[in-house]
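In: Got a predicted model here, sequence first, then my questions.
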Amino acid sequence: MGSTPQARTRSRTDADRHGNVVPLRRLGTGQSLSPIRQAEAYWTAMGGPGAIPRRSDLDPRGLGNILDQTLLLERIAPGLARVRLAGRVLHGLAGMDLRGMPMTALFDARSRAGFSDVLRSVFDGPGSAHLSLAVGAARCGDRQSAGMALLPLRDNAGAVSRALGVLVVDGDRDALPPCRLTITGTQITDLAARPEVDPSRRRSLRLVAARPD
C-alpha cells in the first residue's frame, strides 16, 4: 500500500481530533492526493491499521470528488468479478453501463487472463493490486496511459468477496471513445500477514476535502 505505518497512525490520530472526519490533506504530505492515494487513505481509515474493511463500512460520500473514477467489484468465481457500481470514467471507456458485467469486459483479449490472476491475488490473498495500463484500440487513435488500484473488502460474513477500485486515465477522459485496457505492469501487496485488529474497536470514518486554513 502507498500509506506507511506512520501515515496510518497519523490518520487515526487526526480522526480522533476531528470527530471521526479525516481531512484528506492530513493523510498525505500537505499536497493534493491523487485519486488512487485518496482511495487508499479512505480504505485504511475504514478498517484501521492491519484490518480489511467491510463493504458495509463504505460510505460513497467519503470518496468525494473521485466517485467518477471508482468502482465496486463482487467476486462471482475464482478469477472473475462483476461490476456492482462504476463511475462515469469507466462507463465512458466501455461506452455502456458496466453494472452487472464482468470486469474483464474492460480489458483487451491478451490482458484478460492476467487480470483474472490479479483478481485471484486480491480475493484469495487477500492483497491489494496496482496496475499500470494502456488505453486504446485501433479505432481509438493515440494510446493513453492509465493506472488502477484494487483494494479488498469483506462481506457481512467476513469473506473477502468485494473490492474497491479506482481508475485514473491521463489526458482528456471525455474525448475517449469506447476503448479497452491493456496491462503493462502489476504490483501485488500481500495483506494476509498483517495482524487483524478487533473489529469492535473500529470507527466509522469518512474522508472530506480539507478547507484552507
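Out: Here it is on my side, so go on. Remember, predicted model here, so these are calculated numbers, not experimental data.
In: okay, CA-based contacts and neighbour counts for the rest of this
Out: Fine.
In: What's the local residue count around residue 48?
Out: 24 (other C-alpha atoms under 10 Å).
In: Would you mind confirming that it makes contact with residue 12?
Out: Yes. With contact taken as C-alpha atoms under 8 Å, residue 48 and residue 12 are classed as touching, separated by 7.5 Å.
In: Assess the claim that residue 135 and residue 147 are in contact.
Out: No. With contacts defined as C-alpha under 8 Å, residue 135 does not count as touching residue 147, sitting 9.8 Å away.
In: Which residues lie in contact with the residue nearest the centre of the chain in this structure?
Out: The structure's the chain has its C-alpha centroid closest to residue 165; by C-alpha atoms, centre = their mean the separation is 2.8 Å. Listed by C-alpha atoms under 8 Å, 6 or more residues apart in numbering, the contact set of residue 165 reads 70, 71, 72, 73, 148, 149, 150, 151.
In: next up, a second structure to put side by side with the first:
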Amino acid sequence: MTSGWNGSPSDGPPPYPGGMIAAVRAYWEALRDGDSLPRRAQVDPRGIANALENTFLIERVAPGIARFRIAGLLYNDLMGMDIRGMPLSCLFLGPARDSLQTDLEHLFSTPAALSLTLVAERRLGRLPLRARLQILPMLDRSDACTLALGCIETLGEIGRVPCRFGIAEARLTPLGAAAASNAAPIAAPRPPRAVAGVPHLRLVKA
C-alpha cells in the first residue's frame, strides 16, 4: 500500500531482498535520455510498484529545503503520522539537518545523486536501526531541477516513533554537464555541523 501515488502497487515481494534502492535507481536511469534528467511526467508508479512503500517525491521550496509531495507508507510508520507536505528534514536529528540542507542544495544545483547512510537515534524502547537513503533529481513541468525521487531501505525494527536519523555517511555524485543546464539556481548553504557520536564522511565528487 502507498500514500499519494497514482496507480495500484503490486502485492508481490521486492525484486530481490534489499534491492529497492537499486530498483528505483534502475528505473530512474531508464527514464533518462543521455545525460538529461528524467521528468516527473515520465514517472509511472507501476514501474517501481514493489518499492512504492519505500519511495517518495520531494520538491525544492527554498535553498536546501525540500518538502514531501508524495510518500510511501514506510515514512508514515517512521514518523507516526502522514508526512506529506512536511520537510524532508523531519526524518533527521537536529545536528544532521544542516548537513542535509547543504547536500540537498548540491543535489538540485549541480545536479547530483545523493546517497546517505543513516543511524537512528538510540533511546529507551528502540532497538538499533540503520538505513540507506538515495535521492535522485528530476525535472518539473518547466524543465527546472526542483524535484527528486527518493527511496529508503531500513535494517532493524522501527520501535517507538517518531524515528529520526543521524547521517553516518553522505555521498554526492554529479550527473554530467548536460544535466547541469537544468540545475536550480545555486545558493550559498550554511556550513554543516557534525553529528555527535556519528562519524560523517562527505564525498562531493564522484
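Out: Here it is on my side, so go on. None of the values given here were measured: they were computed from a predicted structure.
In: what TM-score do we get after superposing?
Out: TM-score of the superposed chains, computed with TM-score structural alignment, normalised by the length of structure 2, equals 0.75; 167 aligned residues with a C-alpha RMSD of 2.0 Å.
In: quick one on the thing from earlier: trace the residue nearest to the centre of structure 1 over to structure 2, please.
Out: Following TM-score structural alignment, the counterpart assigned to residue 165 of structure 1 within structure 2 is residue 150.
In: For the closest residue to that match other than its chain neighbours, give its distance to residue 155 of structure 2.
Out: What sits nearest to residue 150 of structure 2 in space, not counting adjacent residues and going by C-alpha to C-alpha, 6 or more residues apart in numbering, is residue 135, at 4.2 Å. Separation of residue 135 of structure 2 from residue 155 of structure 2 (C-alpha to C-alpha, to the nearest Å) stands at 18 Å.
In: More neighbours: these two, which one.
Out: Applying other C-alpha under 10 Å to residue 135 of structure 2 and residue 155 shows that residue 135 carries more neighbours, namely 26 against 12.
In: So the more buried one is in contact with residue 147, correct?
Out: No. Look at residue 135 of structure 2 against residue 147 with C-alpha under 8 Å: they stay out of range, at 9.9 Å.
In: what about the helices in structure 1?
Out: 5-17, 35-47, 88-94, 109-124 (DSSP state H).
In: Now do the third one: distance to the chain's middle.
Out: Read it as helix 88-94 of structure 1. For helix 88-94 of structure 1, the separation from the chain centroid amounts to 16 Å (computed by C-alpha atoms, centre = their mean, to the nearest Å).
In: For that helix, which outside residues touch it?
Out: 68-69, 71, 97-98, 106, 167, 173-174, 176-180.
In: For stretch 133-150 of structure 1, what is the distance to the chain centroid?
Out: Taking mean C-alpha positions (C-alpha atoms, centre = their mean), stretch 133-150 of structure 1 and its chain are 18 Å apart.
In: Repeat that for stretch 95-112 of structure 2.
Out: Taking the mean C-alpha point of stretch 95-112 of structure 2 and that of its whole chain, the gap between them comes to 11 Å (C-alpha atoms, centre = their mean).
In: in structure 1, what residues pair with that stretch?
Out: Residues 110-127 of structure 1 are where stretch 95-112 of structure 2 lands, counting by TM-score structural alignment.
In: Relative to residue 138 of structure 2, how far out is the residue located most distally from the centre of structure 2?
Out: Here structure 2 reaches farthest from its C-alpha mean at residue 124, the gap being 27.2 Å by C-alpha atoms, centre = their mean. When distances are taken as C-alpha to C-alpha, residue 124 of structure 2 and residue 138 of structure 2 turn out to be 39 Å apart.
In: ok, which stretches of structure 1 are strands?
Out: Remark: strands of structure 1, listed N- to C-terminal, are 21-23, 70-77, 80-86, 127-135, 144-154, 160-169, 181-190, 206-208; assignment by DSSP state E.
In: in structure 2, what residues pair with the second one?
Out: The alignment of strand 70-77 of structure 1 onto structure 2 (TM-score structural alignment) spans residues 55-62.
In: superposed on structure 1, where does the matching stretch end up, distance-wise?
Out: For stretch 55-62 of structure 2, the mean deviation from structure 1 after alignment is 0.4 Å (mean C-alpha distance after the TM-score superposition for structure 1).
In: Which residues outside that stretch are in contact with it?
Out: Outside of stretch 55-62 of structure 2, the residues within contact range by C-alpha under 8 Å, 6+ apart are 66-72, 88, 108, 146-152.
In: Among those, which one has the most neighbours?
Out: Neighbour tally across these (other C-alpha under 10 Å): the maximum, 30 neighbours, falls on residue 108.
In: My guess is it contacts residue 146. True?
Out: Yes. With contact taken as C-alpha under 8 Å, residue 108 of structure 2 and residue 146 are classed as touching, separated by 6.4 Å.
In: Next, the buried residues of stretch 90-98 of structure 1.
Out: 90, 91, 92, 93, 94, 98 (16 or more other C-alpha atoms under 10 Å).
In: Check stretch 21-41 of structure 2 too.
Out: 21, 23, 24, 25, 28, 29, 36, 37, 38, 39, 40.
In: Of these, which is the nearest to residue 178 of structure 2?
Out: Residue 178 of structure 2 has its nearest neighbour among those in residue 36, at 5.9 Å by C-alpha to C-alpha.
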